[in-house]
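[1] Fold the following.
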Amino acid sequence: MAVEDIGSGCSSSGDQEFHVLAVDDSVIDRKVIERLLKISCCKVTAVDSGSRALQYLGIDGERSSLGFDELKVNLIITDYSMPGMTGYELLKKIKGSTKLRQIPVVIMSSENILARIDRCLEEGAEDFLMKPVQLSDVERLRDFMLRGGEEERQVGRKRKTPDDSCDCRPLRKRPTTTLVAAACSSSTFRALEEPVIVHES
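    Predicted coordinates:
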């Protein structure tokens, strides 16, 4: 599998380095986004198709050469129009994976089609960028990567933290109250209250 890993070129003492998976079938567009991401202190892994992206992420049935913990992809940026698998189809695969759905996904396209943009955003894309992508666009992606990392940490904490809202103490039984129903009617009580007259013979 042809995968290009490009370091950021930034010193480790600077800002946090993010790992971006860039997906584009155009060599020229792929080089442009790689260059912009590198300027923004991002490590870039570039692939030329949606299927290769899934192979790299390890969710296409084939195991990646790296473990998922080693990948640590902070953001996926993909072209929309690609042969074989579109960026929209790749987006659906990622958002349908319990392992990857927290990773922010950004779609790129040279066609400004509103229905296409709305469909991607409704499916969970963070943004839809028009080509050619500018440095200001790439710098805005850092907010998505920071937010995505925080959401992933929150999900991890929820999995590890027991549910404190549940009161698991055994329930105390209420004291049983015995209700005794009166067996006599009111007419019976009146009969008992009347004096008894005894006639002597």
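
[2] okay, CA-based contacts and neighbour counts for the rest of this
    Fine.

[3] Helices of the chain, start to end?
    For the chain, the helices defined by DSSP state H cover 27-39, 50-57, 68-71, 87-95, 114-123, 135-160, 186-193.

[4] Nearest to residue 78, out of these?
    Each of the helices of the chain was scored for nearness to residue 78 using CA to CA, and the closest is helix 87-95 (5.8 Å).

[5] helices or strands next to the closest one in the packing?
    helix 50-57, strand 105-109, helix 114-123 (3 or more CA pairs under 8 Å, 6 or more residues apart in numbering; DSSP states H and E).

[6] so that helix versus strand 105-109, what angle?
    Counting by axes from the mean of the first three to the mean of the last three CA atoms, to 10 degrees, helix 87-95 lies at 180 degrees to strand 105-109.

[7] now the angle between helix 114-123 and helix 87-95, please.
    10 degrees.

[8] among the helices and strands packed on helix 87-95, which is nearest residue 42?
    The nearest among these, by CA to CA, is strand 105-109 at 15.1 Å.

[9] Let me know which of the helices of the chain is the nearest to residue 5.
    helix 27-39 (9.7 Å).

[10] Tell me the buried residues in the closest one?
    For helix 27-39, a neighbour-count test (16 or more other CA atoms under 10 Å) marks 29-30, 32-39 as buried.

[11] Let's compare: structure for the following, please.
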Amino acid sequence: MEMPNPSDWQIEVVPSSELGDPLHLINGKILVAPNIWFIGTANKDDSTFTITDKVYDRASVIEMDARIDKIDAPYGESVNMSYDYLDNLFKEAQNNLKISVKTLNDLDKLDEFITAKFKITFGNRILKQIHDFIPVYIASGGDEVGGLDYMVARKILRKFESLNIPFLVDEIKELLIFIQKTFGKNNFKLSTEFLESLLKQI
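    Prediction:
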């Protein structure tokens, strides 16, 4: 599923082919089309194991950590949208709404700070996700700093959960100051809230 060519996205269902196999089961494998998205849920509490970096690196995480009032929304007509149409919207955003040089430079500075203070880095996979995600986030009505905040909070700072936080209080406070100075006092709210939640756990 991580191969660059979608024609290589195959899952082995059975070890070999048999007479009468389903049409799209070839040599025991089935091709996963690009319009298939895998969605799952995971509890995050003292009854479960820590979610690994490998999951955070590959998944888009949505946290549901607050209860809201019931929404009595009126019935709406369904919208049919082909994968090709949606994919073209993504590509159009990525081609026309490039991340600014300033934001990329600020990301580099943040990366250097986190690496120096916490010995945590992120690789090309997350960097590519950032470049793919932020233009789409902007096209959907957001701004690039908000999009970067979402990715940093969900992809990079989550790695802090494996650290010995009581010994890193000063470093986390320094990081909070660095974020405010670099991205603005009222920006990077998700990252700020996450770091502050770590300090509250001590």
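
[12] TM-score for the pair, please.
    Scored against TM-score structural alignment, normalised by the length of the first structure, the superposed chains reach a TM-score of 0.24; 91 aligned residues with a CA RMSD of 6.0 Å.

[13] from the buried residues of helix 27-39 of the first structure, which is closest to residue 155 of the first structure?
    Nearest member of the buried residues of helix 27-39 of the first structure to residue 155 of the first structure, counting by CA to CA, is residue 37, at 27.2 Å.

[14] The residue nearest to the closest one when sequence neighbours are not counted and residue 91 of the first structure, how far apart?
    Of all residues not flanking residue 37 of the first structure in the chain, residue 138 sits nearest, at 6.5 Å (CA to CA, 6 or more residues apart in numbering). Applying CA to CA, to the nearest Å, the value for residue 138 of the first structure to residue 91 of the first structure is 19 Å.

[15] who has more neighbours, these two?
    Taking neighbours as other CA atoms under 10 Å, residue 138 of the first structure and residue 91 compare with residue 91 leading, 25 against 19.

[16] So the more buried one sits against residue 119, correct?
    No. Assessed by CA atoms under 8 Å, residue 91 of the first structure is found out of contact with residue 119, at 10.7 Å.

[17] Mean neighbour count, the helices and strands packed on helix 87-95 of the first structure: which tops it?
    strand 105-109 (a mean of 23; mean count of other CA atoms under 10 Å).

[18] and the angle from that strand to helix 135-160?
    Here strand 105-109 of the first structure points in a direction 150 degrees away from that of helix 135-160 (the same axes, to 10 degrees).

[19] same for strand 105-109 of the first structure, what does it pack against?
    Helices and strands touching strand 105-109 of the first structure, by 3+ CA pairs under 8 Å, 6+ apart, are strand 75-79, helix 87-95, strand 127-130.

[20] hey, which of those is tucked in deepest?
    Of these, the one with the most neighbours on average (mean count of other CA under 10 Å) is strand 75-79, at a mean of 27.

[21] Output the contacting helices and strands for that one.
    strand 18-23, strand 105-109.

[22] Kindly recompute the last result at 10 Å.
    Helices and strands touching strand 75-79 of the first structure, by 3 or more CA pairs under 10 Å, 6 or more residues apart in numbering; DSSP states H and E, are strand 18-23, helix 27-39, strand 42-47, helix 50-57, helix 87-95, strand 105-109, strand 127-130, helix 135-160.

[23] Report the separation between the two terminal residues of stretch 134-147 of the second structure.
    5 Å.

[24] So for that stretch, what gets flagged as buried?
    Neighbour counts using 16+ other CA under 10 Å place 134-139, 144-147 of stretch 134-147 of the second structure among the buried residues.

[25] would JSON lines of the residues you listed with distance to residue 172 of the second structure be doable?
    Output for those, formatted as JSON lines (distance: CA to CA, whole Å):
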{"residue": "134", "distance to residue 172 of the second structure": "25"}
{"residue": "135", "distance to residue 172 of the second structure": "29"}
{"residue": "136", "distance to residue 172 of the second structure": "30"}
{"residue": "137", "distance to residue 172 of the second structure": "27"}
{"residue": "138", "distance to residue 172 of the second structure": "29"}
{"residue": "139", "distance to residue 172 of the second structure": "32"}
{"residue": "144", "distance to residue 172 of the second structure": "24"}
{"residue": "145", "distance to residue 172 of the second structure": "20"}
{"residue": "146", "distance to residue 172 of the second structure": "20"}
{"residue": "147", "distance to residue 172 of the second structure": "22"}
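
[26] Closest one of those to residue 87 of the second structure?
    residue 136 (10.6 Å).

[27] Next, that closest one: secondary structure please.
    Secondary structure state of residue 136 of the second structure, per DSSP: H, G, I helix; E, B strand; the rest coil, is helix.

[28] Can you tell me the closest non-neighbouring residue to it?
    Nearest residue to residue 136 of the second structure, sequence neighbours excluded (CA to CA, 6+ apart): residue 93, at 5.5 Å.

[29] which residues touch that neighbour?
    87, 132-140 (CA atoms under 10 Å, 6 or more residues apart in numbering).

[30] and which of those is nearest residue 26 of the second structure?
    Closest to residue 26 of the second structure out of the contacts of residue 93 of the second structure is residue 87 (26.7 Å), distances taken as CA to CA.

[31] Tell me how many other residues crowd that closest one.
    Using other CA under 10 Å, residue 87 of the second structure has 13 neighbouring residues.
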